[in-house]
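Peer 1: sequence? don't have it. structure:
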């Protein structure tokens, strides 16, 4: 892992200004996260609090975890910690992943044994998560700090996604 540097922040800031959003921003966050945190699997999820549901908007492994996938997230210790308390979740072993996620066997089959879930928040509300998965014992508390910094750049894209979804909902 290397520290986040000024050129990284500049890349992210410039990516936010580019057209073809949110893909341009997602790809830039993915690249900077690869260089500073490290991962084998990265996903970016939008959170819909009214449905207690996350939706995958971006993934570096679309064959295994395609964009558009949804998961209910209600009533778990993970949901309380990440979605409500806005605290990162770090699972250091395959057992930690097994305890927190229904799809643990898919991750285990891919050789993934540690996970870092970063809540993306704006105005005190979770709007999504950035999820990084790697081999066992990869992530540390330092990675949480870097993840929170990188994840902050995702907030505008996740807020825009929520606004688009709200406009598309049928009215009663």
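Peer 2: On my side now, so go ahead. Nothing here was measured: the structure is a model prediction, and the numbers come from that model. Residues are numbered from 1 along each chain as shown.

Peer 1: please make it C-alpha for all contacts and neighbour counts, starting now.
Peer 2: Noted.

Peer 1: spatially nearest residue to the spatially most central residue of the chain (excluding sequence neighbours)?
Peer 2: The centre of the chain sits closest to residue 130, judged by Cα atoms, centre = their mean, with a distance of 1.1 Å. Nearest residue to residue 130, sequence neighbours excluded (Cα to Cα, 6 or more residues apart in numbering): residue 44, at 4.6 Å.

Peer 1: still on that earlier bit, secondary structure element holding the residue nearest to the centre of the chain?
Peer 2: Taking DSSP states H and E as the criterion, residue 130 maps to strand 125-134.

Peer 1: ok, now residue 29?
Peer 2: According to DSSP H and E, residue 29 maps onto helix 23-36.

Peer 1: and here's the other structure:
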């Protein structure tokens, strides 16, 4: 994509997200946007519950390997520090990278998901979640950092879904 089509896509997404009247409409637009800019085979959206150091899956484009509603402990490893604490994206290129960050790595790899792009989502000055895009090997190696930041910023309205999660029964870990 040249710059002009990318800008048009980003502008359309920003307007559509602002006008979306439900979280389903927001996720539909977020899915369309990240697919047109980066591509993906699996997209998940996770809310970050900072106090508990947990991620809660609030969206999945495929419920089989990654159903909505599930929780994941974040720990304090390099991925958590980079994405959740520093708010910087993470790009994993191959199966070794998938294994380093996903507890369900073997299931993902079996499905042909060998690379990952994690986009931190900011709200009210801190990371409130992430978008996780998975695809074939090396799919995101050349991802443009400015586009990553723009898409992350445009997708911040998914905070609406985070703010309206209501009381959450936390899992016993």
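Peer 2: Ah, there it is. Model, not experiment: these values are computed from the prediction.

Peer 1: tell me who's in contact with the residue nearest to residue 130 of structure 1.
Peer 2: Neighbouring residues of residue 44 of structure 1 by Cα atoms under 8 Å, 6 or more residues apart in numbering: 26, 56, 57, 58, 59, 128, 129, 130, 131.

Peer 1: the last one is in contact with residue 117, isn't it?
Peer 2: It refers to residue 131 of structure 1. Yes. Contact criterion Cα atoms under 8 Å: residue 131 of structure 1 and residue 117 qualify, at 4.5 Å.

Peer 1: pretty sure the residue nearest to residue 130 of structure 1 is in a strand, no?
Peer 2: Yes. Counting by DSSP: H, G, I helix; E, B strand; the rest coil, residue 44 of structure 1 is found in a strand.

Peer 1: would you mind finding the match for it in structure 2?
Peer 2: Using TM-score structural alignment to pair residues, one finds that residue 44 of structure 1 aligns to residue 45 in structure 2.

Peer 1: could you check how far its match is from residue 156 of structure 2?
Peer 2: 11 Å (Cα to Cα, to the nearest Å).

Peer 1: ditto for residue 132 of structure 2
Peer 2: To residue 156 of structure 2, residue 132 of structure 2 is 14 Å away according to Cα to Cα.

Peer 1: do the same with residue 56 of structure 2
Peer 2: 16 Å.

Peer 1: returning to what we had before: hey, what's the angle from the strand holding residue 130 of structure 1 to helix 23-36? Just curious.
Peer 2: Strand 125-134 of structure 1 and helix 23-36 are oriented at 50 degrees to each other (axes from the mean of the first three to the mean of the last three Cα atoms, to 10 degrees).
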